[in-house]
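Enquirer: quick check, what structure comes out for this input:
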Amino acid sequence: MRRTDITRDDGTWTGLSVEVEAGRRPGLCLFSAGRRLLLAQQSCPVLLTVVDEDFCGVEFWRTDAYRSPLPPLRAETGRTLAGRPDRWAHRFVQHLLDAPGSPLHDGRWLLSPESPLLRWNHSRRPEAEFWASMLIEGHPDGYIDWFVHSGSWEILPLRPMPDADDSRVKAYRKQARDGTLPPVLLWWVSGLDCHLLLDGHARLAAAIAESAVPPLLHLHRTAPSDEVAAGTEQAVRRYETELARFTELRAAHGHAVPDGAAIAGPDLARRLRDLHTAQRPSWAWPLPGGEEQWRCVAREVTAGRWSGGGGTSG
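Expert: Coordinates of the predicted model:
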């Protein structure tokens, strides 16, 4: 396992890149069967989904079996690491690597505070209103609306959100006011076109109750090493070609023509940064038994109460 801190040109920390070589299926694993997905944690069903035939959305059934791969966070830790998303990222990654119920599998991942959700409040709505609108409602069943919310990348909690007067939420509300609230951990899942809330249900509820922007750490899969290597080689060749072109222009027109480094350099840096940070589709493993097995699981965990997606049909 290799960790690499990602920074901007000015040295500002923007994320933690992690290359995982576990050699096994993740403990929190996505299985696919046609338009159907099953999220299981150590073989226990957590979430059942089926995509509409017209691809306008996703019906889901959420069980109460999910357990966070992160241990409870102490208020003292929140005060110590306040304003340090880099230290939180290293801490979270270590827990994810150690936990048996983690979504990490072989490949490269990025954990970053720069979630696209932070850029979606275009109409400048109050923070409580905006973040509440990003939550996908429904328990045990509900619907992820791809038609109305296309591209907004909502948040699907993996267990019911606690109320504002919940004791944990009350404790976190004080931290939200003090600026010491630990980050909320989100996992981007491309097959659902939304974020799954891995850890921080009470912390997110506290931020909403205080109408505050919740600190986030956004987990997603990135390009594998061979793709990064090939892309890096291509970007360097492009950079060298541009410098050679400017050299020819300088030879023909004199030193009034720049050497090209100020133009080609930032472009090279952007391409290299994108190679290490750009999102890649989530992995899902074929479900043994296919759709029939998915229906069997759906009948068992819903006790025949869910009609979504044919989950109770034979």
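
Enquirer: CA atoms for contacts and neighbours, from now on please.
Expert: OK.

Enquirer: helix, strand or coil for residue 270?
Expert: Classification of residue 270 into helix, strand or coil gives helix, according to DSSP: H, G, I helix; E, B strand; the rest coil.

Enquirer: what number of residues lie near it?
Expert: Counted with other C-alpha atoms under 10 Å, the burial measure for residue 270 works out to 13 neighbours.

Enquirer: ditto for the one 5 residues further on
Expert: Using other C-alpha under 10 Å, residue 275 is surrounded by 21 other residues.

Enquirer: how about the strands in the stretch 101-250 of the chain?
Expert: Assigned by DSSP state E, counting those that start in this stretch, the stretch 101-250 of the chain shows strands spanning 107-112, 141-145, 155-157, 184-189, 194-199, 216-222.

Enquirer: from residue 50, how far out is residue 143?
Expert: From residue 143 across to residue 50, the span is 10 Å (C-alpha to C-alpha, to the nearest Å).

Enquirer: these two: which is more packed in?
Expert: Set side by side, residue 143 and residue 50 give different neighbour counts by other C-alpha under 10 Å, the larger being at residue 50 (25 against 18).

Enquirer: and the closest residue in space to the more buried one that isn't next to it in sequence, how many residues sit next to it?
Expert: In space, not counting the residues next to it along the chain, residue 50 is nearest to residue 36; the distance is 4.3 Å by C-alpha to C-alpha, 6 or more residues apart in numbering. Each residue near residue 36 was counted by other C-alpha under 10 Å, and the total is 23.

Enquirer: one more, so I can put them side by side:
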Amino acid sequence: MRRTNLTAATDSESWVGLGLELRHATGPGLRPEVADGNRIVLSQGPDAVLLARIDDDRGGVEYSRTDYYRSPVAPLRATEVRALAGGGRPYWYARWAHRFADALEASPLGPLHEGRWVLAREGVTRTGDGPVGPWRSLLLDDHPDGCIDWSTGSRGIMPLRQLRPPDGGRVKAYRKQAREGILPPVLLWWFSGLHCYVILDGHARLVAAVAEDREPAVLVLSRARSEEQTRTGRDKALSDHHLTMSILDGPHPVADREGAARSASHLLATQLHRLEVDYAPTRAWPTQRT
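Expert: Here you go, the predicted structure:
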């Protein structure tokens, strides 16, 4: 698997994500399957871990989880967590991204398949009601059954297994790490078929962070645009930039030409960056189940 460190659009020293490219055809262990245009099954090996049905009016989806989900990431040892200390800093996210990429590449239980992916530093939009307010409002923890209302436009966060209680043994250990500022990131996967994130690894870590009223650190795995899509978008962004600069350099005076040129360059950098990190649709397969 080829890896590329991705930096911020306007700061080449700030790490924001890890580009992954799988050249060889691989069948993912965790894969969405579809049937009849409105039924979705999330399968992991021979097991169905989630069953969903899209509403006829396409306004939302009802789902049910089965408790068969298994994380593609082995349990994290306390010694490893402390060795990778540096919570919240870009290099800390980068270390954990490579650690998760190693696990996803080696595991037969994860969603990776041939193509381009991004494992990026992300955060839930703040709503002003505290560091974990958005997590409490977006967490789809109505286990095992629930529904997502797409008309609200919100991107929920779905556990793939029942969450542990805040006073459980493993959660208590993670709560201590949260207080120390070394709690590892939660690993999410963008699942466009449900228009939500699902938790690949870190169910207990998420509970621990929320219990300690701390915003969880997050890394999000998503499919990336294809090379052709990226190239087309890059060519258009560059063409638009060249057109803007030709106008600024033309015979007619432009107020604050230097400021306008800086803005145009910033826009170009942002557009090129988004081409690298924006989510692409999740791939699905025909269902093998009746």
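
Enquirer: dump the strands of the stretch 101-250 of structure 1 to TSV, plus distance to residue 174 of structure 1.
Expert: Listed next are the strands of the stretch 101-250 of structure 1 as TSV, based on distance: least, C-alpha to C-alpha, whole Å:
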stretch	distance to residue 174 of structure 1
strand 107-112	25
strand 141-145	31
strand 155-157	22
strand 184-189	16
strand 194-199	19
strand 216-222	17
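
Enquirer: do you know which of the ones you listed lies nearest residue 71 of structure 1?
Expert: Residue 71 of structure 1 sits nearest to strand 194-199 of all the strands of the stretch 101-250 of structure 1, at 9.3 Å, using C-alpha to C-alpha.

Enquirer: quick one: distance of the closest one to the chain centre.
Expert: Computed by C-alpha atoms, centre = their mean, to the nearest Å, the separation of strand 194-199 of structure 1 from the middle of its chain amounts to 7 Å.

Enquirer: find me the equivalent region of it in structure 2.
Expert: Here strand 194-199 of structure 1 aligns to structure 2 at residues 196-201, judged by TM-score structural alignment.

Enquirer: and the angle from the longest strand along structure 2 to strand 218-223?
Expert: Of all the elements of type strand in structure 2, the one with the most residues (DSSP state E) is strand 11-22. Regarding strand 11-22 of structure 2 and strand 218-223, their directions subtend 50 degrees when assessed with axes from the mean of the first three to the mean of the last three C-alpha atoms, to 10 degrees.

Enquirer: need the residues that contact strand 11-22 of structure 2.
Expert: Outside of strand 11-22 of structure 2, the residues that reach it under the criterion C-alpha atoms under 8 Å, 6 or more residues apart in numbering are 1-8, 90-91, 94, 97-98, 113-121, 276-277.

Enquirer: quick one: which helix or strand includes residue 5 of structure 1?
Expert: In this assignment (DSSP states H and E), residue 5 of structure 1 forms part of strand 2-7.

Enquirer: how far apart are that strand and its match in structure 2?
Expert: Mean deviation of strand 2-7 of structure 1 relative to structure 2 after superposition (mean C-alpha distance after the TM-score superposition for structure 1): 1.5 Å.

Enquirer: mind listing what's buried in that strand?
Expert: Buried residues in strand 2-7 of structure 1, counting neighbours by 16 or more other C-alpha atoms under 10 Å, are found at 5-6.

Enquirer: also stretch 44-57 of structure 1?
Expert: Within stretch 44-57 of structure 1, judged by 16+ other C-alpha under 10 Å, the buried ones are 44-52, 57.

Enquirer: and residue 221 of structure 1, what pairs with it in structure 2?
Expert: Using TM-score structural alignment, residue 221 of structure 1 lines up with residue 223 in structure 2.

Enquirer: and the gap between that match and residue 184 of structure 2?
Expert: Applying C-alpha to C-alpha, the value for residue 223 of structure 2 to residue 184 of structure 2 is 22 Å.

Enquirer: now do the shared contacts for residue 143 and residue 50 of structure 1.
Expert: Taking C-alpha under 8 Å, 6+ apart as the contact rule, residue 143 of structure 1 and residue 50 both touch 58-60.

Enquirer: thought residue 228 of structure 1 was touching residue 275?
Expert: Yes. Residue 228 of structure 1 sits in contact with residue 275 when judged by C-alpha atoms under 8 Å, with a separation of 5.7 Å.

Enquirer: so where do the helices sit in structure 2?
Expert: Counting by DSSP state H, structure 2 forms helices over residues 78-83, 90-106, 133-138, 169-180, 203-211, 227-248, 257-277, given from the N-terminal end onward.

Enquirer: make a markdown table from those helices and add distance to residue 17 of structure 2 to it.
Expert: Rendered in a markdown table, the data for the helices of structure 2 read as follows (distance: least, C-alpha to C-alpha, whole Å):
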| stretch | distance to residue 17 of structure 2 |
| --- | --- |
| helix 78-83 | 20 |
| helix 90-106 | 7 |
| helix 133-138 | 22 |
| helix 169-180 | 23 |
| helix 203-211 | 20 |
| helix 227-248 | 17 |
| helix 257-277 | 8 |
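
Enquirer: figure out which of those helices is closest to residue 196 of structure 2.
Expert: helix 133-138 (9.5 Å).

Enquirer: mind listing what's buried in that closest one?
Expert: Counting neighbours by 16+ other C-alpha under 10 Å, one finds that the buried residues in helix 133-138 of structure 2 are 133-135, 138.

Enquirer: same question for stretch 193-202 of structure 2.
Expert: For stretch 193-202 of structure 2, using 16+ other C-alpha under 10 Å, the buried residues are 193-202.

Enquirer: how long is that stretch end to end?
Expert: 22 Å.

Enquirer: ok, and what's touching that stretch?
Expert: 40, 61, 71-73, 148, 150, 155-160, 185-191, 281-282.
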